[in-house]
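Student: Have a look at this prediction, sequence included:
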Amino acid sequence: MIELGRLKIILVEAALETIPPSIASHPVVLKNAGKRGKSPHEILLDVSIHYHAMKKLPLKHKRGRPDIIHLSLLEALESPLNKTGRMEIYIHTIQGHAIFIDSSTRIPRNYNRFTGLMEQLFKEGEVPPGSEKPLLYIKTMPLDSLIKAIGAKGLILLSESCVQSSLDNVVGEALNNGFAIGIGGFPHGDFEEDTVKQAAKCYSIYRDPLATWIVVSRIIASAERLLGIL
């Protein structure tokens, strides 16, 4: 059993963003925004809705998947590890925004409500707006600045292309050395070069790609075993 340590997770290059200006006037986007009574710039990019509008976007294969973040946050914030105060989770989006999440936050289980919450966050900068202690707030900062801001001594990146290691070894190293664990928050493709440069270590926990929320779940379960929580 590990006595000390707090698990820090960063969902890296997360596919969470509002509609980019370059496609804000696309008919598909305008129709969706009008249906919801919002400006195109205020709604989340979602490939299941905006697929045709996204065809010419750079890195389109890695964008427009808020559901990945939704499922991952549900896994993390409802876990015994979080409820015992032994976990922190952050988001760093593909557009360079850092999202800070209070551990007491209860993410809506309903996807549409989650979407509305994230849209409010991007518009207002914090949720609830004007709160002295917001549950969520967003800042524009590079990944290395986020790593420093959360007090992590480095980043362990998880990628199937890196050296194979067991879950418990990876999590144990993170807990013992104060590293954050970076998990890709996008559906397809590899980490960008700038992301890889920020990693102190890189490990693979499985030979093939795994869904983000599955990795989050397994990492948390390992930490709970090592810390004697479950």
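Tutor: That came through, no problem. Residues are numbered from 1 along each chain as shown.
Student: For the rest of this, base every contact and every neighbour count on C-alpha atoms.
Tutor: Noted.
Student: can you pull out the helices in the protein?
Tutor: Along the chain, the stretches classed as helices by DSSP state H are 27-36, 47-50, 66-77, 80-83, 111-124, 143-149, 167-177, 193-197, 212-226.
Student: for the fourth one, packing partners?
Tutor: Using 3 or more C-alpha pairs under 8 Å, 6 or more residues apart in numbering; DSSP states H and E as the contact criterion, the neighbours of helix 80-83 among helices and strands are helix 212-226.
Student: quick one: the helix it packs on to chain centroid distance?
Tutor: In terms of C-alpha atoms, centre = their mean, to the nearest Å, the centre of helix 212-226 is found 15 Å from the chain centre.
Student: orientation of it relative to helix 66-77 in degrees?
Tutor: Per axes from the mean of the first three to the mean of the last three C-alpha atoms, to 10 degrees, the angle that helix 212-226 makes with helix 66-77 is 10 degrees.
Student: For the residue in the chain sticking out farthest from the centre, give its distance to Ala53.
Tutor: Distance from the C-alpha centroid of the chain, by C-alpha atoms, centre = their mean, peaks at Pro27 (29.1 Å). Per C-alpha to C-alpha, to the nearest Å, Pro27 is found 8 Å from Ala53.
Student: another one to put next to it:
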Amino acid sequence: MNFKKKQKPNQEEEKEDRVIIILQKACLRSIKVKDKYELLNHDDHHRIISQSKEKLSARPDILYQTLITLQDSPLNKAGKLQIYIHTETNVLIQVNPKLHVPRTFHRFKKLMVQLLKNLTIRSTNNSEILLKVIKNPVTKYLPTGCPIIGCSHSSDSLIDLHEFVPKLPKGPIIFILGAMAHGAIDTSYSETTISFSQFPLSASVACGKICFAFENLWEIL
């Protein structure tokens, strides 16, 4: 695999070491139940899902677990992580590293419904934007010339992350992962697709392994 960098704009923020994670096909869909909107999920809306003519994915808990893993990681607390969420309904969301993910799934569902309605979530302390719906495609927000790596258990390229990561060039590194229960991610804009376990991993565990590999590399404790 060749990860040579292309020439990049002379911008210091584009050259800084950091990990950018794109979570694809996240299940975030609000539905109206009686007189209020709720985040579609299997636990609360099993009847609606079973009766729908459309095949509905309803696992926002996968995104919830993954965001907790990422936002709580030492990598994020060290200022070395950026997250984008691309939902199955083509909504693109930018996550502020300062976002504190709610500790209960119930509160998370309410937060996501609010985001889908208002397009932004702001901090109650200083009005800083913590979540924001932005225009597609995600590639317009990515640093130029850096490696873009798809992650899939179905890839024929099985690697050891702790050997793979130190060989990557300095600067931003982008990983694409799925935040859904089943299906394939879009790797059309990636340079390569890798697998880093002989077993299928949840998005949360996969992201945790990526964070840990870079925390080791950059000596983040």
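Tutor: Great, that's in hand. Please read all numbers here as calculations on a predicted model, not as lab measurements.
Student: Give me the TM-score for these two chains.
Tutor: TM-score for the superposed chains, counting by TM-score structural alignment, normalised by the length of the second structure: 0.81, backed by 202 aligned residues with a C-alpha RMSD of 2.4 Å.
Student: What span of the first structure is the longest strand seen in the second structure aligned with?
Tutor: Counting by DSSP state E, the longest strand found in the second structure is strand 18-26. Using TM-score structural alignment, the residues of the first structure aligned to strand 18-26 of the second structure are 6-14.
Student: just stretch 87-96 of the second structure next, same as before
Tutor: Per the alignment by TM-score structural alignment, stretch 87-96 of the second structure matches residues 93-102 in the first structure.
Student: in the matching stretch, what's buried?
Tutor: Using 16 or more other C-alpha atoms under 10 Å as the test for burial, stretch 93-102 of the first structure gives Thr93, Ile94, Gln95, Gly96, His97, Ala98, Ile99, Phe100, Ile101.
Student: follow-up on the earlier one: which residues sit against the match of strand 18-26 of the second structure?
Tutor: By C-alpha atoms under 8 Å, 6 or more residues apart in numbering, the list of residues contacting stretch 6-14 of the first structure from outside reads 63, 69, 86-96, 152, 171, 174-175, 178-186, 191, 223.
Student: Ok, stretch 119-130 of the second structure next?
Tutor: Val95, Asn96, Pro97, Lys98, Leu99, Leu111, Gln114, Leu115, Leu131, Lys132, Val133.
Student: Restricted to strands, list those residues.
Tutor: The strands, defined by DSSP E, take in Val95, Leu131, Lys132, Val133 from those.
Student: So which of those residues is the closest to Ser190 of the second structure?
Tutor: In terms of C-alpha to C-alpha, no member of those lies closer to Ser190 of the second structure than Val95, at 20.9 Å.
Student: residue contacts, the closest residue to the closest one other than its chain neighbours?
Tutor: In this structure, Val95 of the second structure finds its nearest non-sequential neighbour in Leu131, 5.0 Å apart by C-alpha to C-alpha, 6 or more residues apart in numbering. Neighbouring residues of Leu131 of the second structure by C-alpha under 8 Å, 6+ apart: Ile93, Gln94, Val95, Asn96, Leu99, Leu115, Thr120, Ile121, Arg122.
Student: Quick check: the aligned residue for Leu131 of the second structure in the first structure?
Tutor: Looks like Leu131 of the second structure aligns to Leu136 there (TM-score structural alignment).
Student: And that match, how far from Ser104 of the first structure?
Tutor: For Leu136 of the first structure, the distance to Ser104 of the first structure equals 10 Å [C-alpha to C-alpha].
Student: for Lys201 of the first structure, same thing?
Tutor: From Lys201 of the first structure to Ser104 of the first structure the distance is 30 Å (C-alpha to C-alpha).
Student: the more surrounded of these two?
Tutor: Lys201 (18 against 12; other C-alpha atoms under 10 Å).
Student: That one corresponds to which position in the second structure?
Tutor: Under the alignment (TM-score structural alignment), Lys201 of the first structure pairs with Thr192 of the second structure.
Student: surely its match meets Ser155?
Tutor: No. Applying C-alpha atoms under 8 Å as the test, Thr192 of the second structure and Ser155 come out as separate, 9.4 Å apart.
Student: Between those two, which contacts overlap?
Tutor: Counting by C-alpha under 8 Å, 6+ apart, no residue touches both Thr192 of the second structure and Ser155.
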